[in-house]
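Participant: Okay, predicted coordinates and the sequence, questions at the end:
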Amino acid sequence: MALSPEPPSSSPDTSTGLDVLLGRVALGDRLGGRA
């Protein structure tokens, strides 16, 4: 579950949203220690 080459035609909004959410969660878990 790292970088999956999914078709942008399917749902770019979902892909971007997931990327942002995962990024925020990862940063929060690493920095704050809580997602």
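Facilitator: Ah, there it is.
Participant: From now on I want contacts and neighbour counts done on CA atoms only, so please keep to that.
Facilitator: Fine.
Participant: burial count for Thr14?
Facilitator: When neighbours are defined as other CA atoms under 10 Å, Thr14 has 11 of them.
Participant: for Leu27, that is, sorry about that
Facilitator: The burial metric for Leu27, expressed as a neighbour count using other CA under 10 Å, is 14.
Participant: Structure two is appended below for comparative analysis:
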Amino acid sequence: CYHYGYFNFWSARSVKLGSNVIPTVKSIKGYLHSV
């Protein structure tokens, strides 16, 4: 659940930043790596 929350945190941040997609990509890699 912790990793999922981390993913959501970065995902929400990415949306807030708008065009900045880098945080989302990093979060996805981190999430998949944790799994």
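Facilitator: Looks like it arrived, so ask away. Owing to the predicted nature of the structure, the values given are computational and were not obtained by experimental measurement.
Participant: What would you report as the TM-score here?
Facilitator: TM-score for the superposed pair, counting by TM-score structural alignment, normalised by the length of the first structure: 0.49. Supporting figures: 19 aligned residues with a CA RMSD of 1.0 Å.
Participant: which residues does Tyr31 of the second structure contact?
Facilitator: Tyr31 of the second structure makes contact with 3-4, 6-7 under the criterion CA atoms under 8 Å, 6 or more residues apart in numbering.
Participant: buried ones in the helix or strand that it is a member of?
Facilitator: With the criterion set as DSSP states H and E, the secondary-structure element containing Tyr31 of the second structure is helix 22-34. The neighbour-count criterion (16 or more other CA atoms under 10 Å) identifies 23-24, 27-28, 31 as the buried residues of helix 22-34 of the second structure.
Participant: Just send those residues back as a markdown table, with distance to Ser14 of the second structure too.
Facilitator: Conversion of the buried residues of helix 22-34 of the second structure to a markdown table gives the following (distance: CA to CA, whole Å):
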| residue | distance to Ser14 of the second structure |
| --- | --- |
| Pro23 | 6 |
| Thr24 | 6 |
| Ser27 | 10 |
| Ile28 | 12 |
| Tyr31 | 15 |
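Participant: I'd like to know which of the residues you listed is nearest to Ala12 of the second structure.
Facilitator: Thr24 (8.6 Å; CA to CA).
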